[in-house]
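S.K.: pasting the sequence and the predicted coordinates here, then a few questions.
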Amino acid sequence: MESRADVTRGHLLADALEIARSLERLDLGAAVAERLAEAGVPGSTGGPVDLVGVGKAAPELVRAARRALRARVGRVLTIAEAPGEGVVVGDHPRPGTRSLAAGARLLDFLEAGSASALTLFLVSGGASSLAVAPVAPVAVEDLAALFDAATARGVDVVALNRLRAAVSWLGGGAVLERVRTAASLALVLVDVVVGGAPWVASALTYDYRPDDAEVAELLEAVGLTGSPLAARVREAAATRRAALGPPGGHANLVLLEPGDWRAAAHEAARRLGYDVVDLGSALGVSPERLVAAVAGALERPSDRPVCVLGVGETTPELGDAPGRGGRCQEWCALVAPVLARARGPALALGFASDGRDHERGVGGAWSDDTTVARARSRGLDLAGALARHDTHELHAALGQLLEGGHTGWNLCDLYLVVAGPSTPSAQKSPPT
């Protein structure tokens, strides 16, 4: 497409939404079929296969596996966040009593007798909370407290998932000891930008047995050193280590990962006529660092529209009493002053691939070079909302929320900025 020299804010929002919708171009069913073929699991011949789907995208993954395996499908267990036929619902993002019940269902399912020769795990993000089986003396309330401590400090999800796995009869490969079929295979939809597939679902099907020193390091990272909870975590981790046998034969394959969405978004932006500044698919950084990267990219003179994009999950330090909002909402508010200083029209958008930016019904948000002025004219305190980590109402008042809902995906968040040409000769008309 020809590059637009007269980009307006209306164009920018439409383009940003189209770039975000590049997620819909990914084919989950094809990915499942390809990985099964790669693993030597044909859909037309062979014995029955038990399916275990766990995570936000579990229903979609199970449906894709059913289509690929057809008559070979044996027993099926689906654990997810959204209710549906045959779905065991767990709690998310903080584990609760439903998560305990889901964890017990998973262990019972695996330990029951089966005529199948293979157990196929279909794993996606969110499983760490949706199904839990903590090692005593750690309780489900303790797991919720670990989540709260990690989010308060802005600790990345890998550190949190390592702690979760250290005290779990599911995570860190512990669940594989309950498998009764002759073989097991996991297909993993990756939502972890630092560390990748092994840390999805707290290393559900990957072996992980941290020693005392590593557990102590993790507890320090979340600010719990010396607490009663830390003592329970250390005891549970030691109990788990002593109880686990040697790792058995098991295979893991990656289905799709954040880089696949990034590549699709990059191509969509290029097709729309943008010069693309690609920040990659490992944005496990503070939102402030991401804003700085965007600011640097926008300072470069360009006679063409520019799109700065990346995929990942920012790590804001929320403190003990954050308000309402989500990663995408907070980032869009934080980048607004940078957009206000842009040489021409500029717009930021953040969207969660699973369709939920923490708040139900909200998929993300946007902001543009007028956000700061519009907030001021309405008496809205942008700086105060950011300080309180309470940006939801600000975006709602400015009409900057993006509608959300279950998407069937979980490939992190897309962060992007689209801007008109920044060189004077290219700015043919004023922004409208």
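M.R.: All right, it came through fine.
S.K.: every contact and neighbour count from this point should use C-alpha atoms.
M.R.: Will do.
S.K.: quick one: the helices in the stretch 301-432 of the chain?
M.R.: 327-340, 371-377, 382-387, 392-398 (DSSP state H, counting those that start in this stretch).
S.K.: right, so these: which one is the most enclosed?
M.R.: Greatest average neighbour count among the helices of the stretch 301-432 of the chain goes to helix 327-340 (a mean of 25), per mean count of other Cα atoms under 10 Å.
S.K.: A further structure is provided below for comparison with the first:
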Amino acid sequence: MTAEKDILLALFEAALAAALPDGKFAGRLPPPPKGRTLVLGAGKAAARMARAFEEAWAGPCAGLVITRYGHACPTRFVEVVEAAHPVPDAAGRDATRRILELAREAGPDDLVVCLISGGASALLTAPAQGLDLADKQALNAALLTSGAPISIMNKVRKAVSAVKGGRLAAAIHPARVVTYLISDVPGDDPAVIGSGPTVADATDPDSVLAELARYFIPVSPALAAAIRANRMPQALPRSEVHVIATPLMALETAATRARAMGLTPLILGDAIEGEARDVGIAFAGIARAAATHGMPARPPCVLLSGGETTVTVKGGEQGGGRGGRNTEFLLALTAALGGAPGICALACDTDGIDGTEDNAGAWSDSRTLERARAAGQDVAAALARHDAHGVFAALGQLVTTGPTLTNVNDFRAILVQERNRGFRP
């Protein structure tokens, strides 16, 4: 293990710690209700959020949250159900039905606490009238390979859901609703996080259909009719929202850790979007400028960024690869750097899962291309078929954390050392 890799992993670990819900309910709790306290929620962080809420809440509570398979943790009062992500399954559908039943049972003296984090859009699944689970599965699969940004994906998901876009809060009425969010979306918009199940959204159905056409996603007459008929609820009373963890919080904590290590941190942004390989190439140029000209930061420095890039699998491409967006970003960056000395990088998803594999992401340094050639790995061909995972797996450069029980989306760190000498903390 190199010192450079140690530095990058330490920054990633600092970011993950800042993204956990532990201790973040203090000062944000509502007064106890006259009636019951019911906890409902979904997302990759939902189980950890439920446990943290239980620890902070003085009175009794009960409820149900849905998380991704493998992302559960022990809770005392709130039931945790695991389901599929990113394409929903029957377990998520059935658990969502139970959540809606609990929501409709809440009375005016009850308090309903909703815990929502990234992943809720797939996990909290209740098809709109006229659609079934197979329709939603097909639509989700098409969205995931379309290249559409997360904001557009969630816009579409709300339009075909009986629970998203404020519909969960409508089911809870007249009980009081307090929502706690961990953001995984650029801009931290509560209406976009988890597709906003407790945040009213009056998106026009025609604009949703236009987005589907823009990304060449087929729309059947039944799907179009369901979208047009599935009107959003009006403004929701007795509802408040708190965002308790964001990508920027994670990046700022990593920056603080970097300063303590003698590095100059520069946060390039917490809402970076675009094709993963294109962003990788652009960031390679920024890293080269820092190494050569001391701009936009003077070495030793670390360039930090977050957000959510996309990987578009086009019909003319070979496809079939296993790489997620973070490994694709990193392989494109590594190729563009061409083995430039003194630059190493890490790109990981903060939920611990990049794409569909079991790694969070990967790391690279100035010797990665040389190692790849020696191992018989064709980097250009791997990028063409979206198989960055295969390259980094062959080199032993994957980063594997297991489920982190949080999710503030992508974390990228590019370490630029002083020229002609390595940096040691």
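M.R.: Done, it's in. Nothing here was measured: the structure is a model prediction, and the numbers come from that model.
S.K.: work out the TM-score between the chains.
M.R.: Superposed pair, TM-score by TM-score structural alignment, normalised by the length of the second structure: 0.89. Supporting alignment: 408 aligned residues with a Cα RMSD of 2.4 Å.
S.K.: follow-up on the earlier one: right, and the helices of the stretch 301-432 of the first structure - which one's nearest S99 of the first structure?
M.R.: When the helices of the stretch 301-432 of the first structure are compared by Cα to Cα, helix 327-340 sits nearest S99 of the first structure, at 23.7 Å.
S.K.: onto which residues of the second structure does that closest one map?
M.R.: Mapping helix 327-340 of the first structure onto the second structure (TM-score structural alignment) gives residues 325-338.
S.K.: ok, residues contacting the matching stretch?
M.R.: 276-285, 288, 309-311, 345-349, 354-355, 361-366, 368-369, 379, 383, 386-389, 392, 410 (Cα atoms under 8 Å, 6 or more residues apart in numbering).
S.K.: same question for stretch 377-390 of the first structure.
M.R.: Residues outside stretch 377-390 of the first structure that contact it (Cα under 8 Å, 6+ apart): 318, 322-325, 330, 333-334, 372, 375-376, 391, 394.
S.K.: next one: the match of helix 327-340 of the first structure to chain centre, how far?
M.R.: The chain centroid and the centroid of stretch 325-338 of the second structure are separated by 20 Å under Cα atoms, centre = their mean, to the nearest Å.
S.K.: map V279 of the second structure onto the first structure.
M.R.: By TM-score structural alignment, V279 of the second structure lines up with R289 in the first structure.
S.K.: take the helices of the stretch 301-432 of the first structure and write them to CSV, including distance to R241 of the first structure.
M.R.: Below are the helices of the stretch 301-432 of the first structure laid out as CSV (distance: least, Cα to Cα, whole Å):
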stretch, distance to R241 of the first structure
helix 327-340, 35
helix 371-377, 52
helix 382-387, 42
helix 392-398, 43
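S.K.: looking at those helices, which is closest to R162 of the first structure?
M.R.: It is, among the helices of the stretch 301-432 of the first structure and with distance given as Cα to Cα, helix 327-340, at 21.6 Å.
S.K.: buried sites along stretch 303-321 of the first structure?
M.R.: Across stretch 303-321 of the first structure, burial judged by 16 or more other Cα atoms under 10 Å covers 303-319.
S.K.: among these, name the ones in strands.
M.R.: Per DSSP state E, strands hold the following members of these: 306-312.
S.K.: let's have those residues in JSON lines, adding distance to L120 of the first structure.
M.R.: Below are these laid out as JSON lines (distance: Cα to Cα, whole Å):
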{"residue": "V306", "distance to L120 of the first structure": "43"}
{"residue": "C307", "distance to L120 of the first structure": "40"}
{"residue": "V308", "distance to L120 of the first structure": "38"}
{"residue": "L309", "distance to L120 of the first structure": "35"}
{"residue": "G310", "distance to L120 of the first structure": "32"}
{"residue": "V311", "distance to L120 of the first structure": "28"}
{"residue": "G312", "distance to L120 of the first structure": "27"}
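S.K.: nearest to V140 of the first structure, of these?
M.R.: Nearest to V140 of the first structure, judged by Cα to Cα, of these is G312 at 27.8 Å.
S.K.: follow-up on the earlier one: which of the ones in strands among the buried residues of stretch 303-321 of the first structure lies closest to V132 of the first structure?
M.R.: Ranked by distance to V132 of the first structure (Cα to Cα), those are led by G312 at 24.9 Å.
S.K.: aligned to that closest one, what sits in the second structure?
M.R.: Using TM-score structural alignment, G312 of the first structure lines up with G307 in the second structure.
S.K.: report the separation between its match and A90 of the second structure.
M.R.: 30 Å (Cα to Cα, to the nearest Å).
S.K.: what does L398 of the first structure correspond to in the second structure?
M.R.: For L398 of the first structure, the aligned position in the second structure is occupied by L395, per TM-score structural alignment.
S.K.: test my guess that that match contacts E370.
M.R.: No: using Cα atoms under 8 Å, L395 of the second structure is not in contact with E370, being 10.5 Å away.
S.K.: helix or strand for A50 of the second structure, which one?
M.R.: Assessed by DSSP states H and E, A50 of the second structure sits inside helix 46-56.
S.K.: so which bit of the first structure is that helix matched to?
M.R.: Here helix 46-56 of the second structure aligns to the first structure at residues 58-68, judged by TM-score structural alignment.
S.K.: need the residues that contact the matching stretch.
M.R.: Stretch 58-68 of the first structure is contacted from outside by 28-29, 32-33, 43, 51-53, 73, 78-80, 87, 122-124, 408, using Cα under 8 Å, 6+ apart.
S.K.: inside strands: which ones of these?
M.R.: Applying DSSP E to these, the entries found in strands are 51-53, 73, 78-80, 87, 122-123.
S.K.: now flag whichever of those is closest to V188 of the first structure.
M.R.: Using Cα to Cα, those come closest to V188 of the first structure at V123, 4.8 Å.
S.K.: tell me how many other residues crowd the equivalent of the closest one over in the second structure.
M.R.: Structural alignment (TM-score structural alignment) places V123 of the first structure against I116 in the second structure. Neighbourhood size, I116 of the second structure [other Cα atoms under 10 Å]: 32.
S.K.: right, I'll leave it there.
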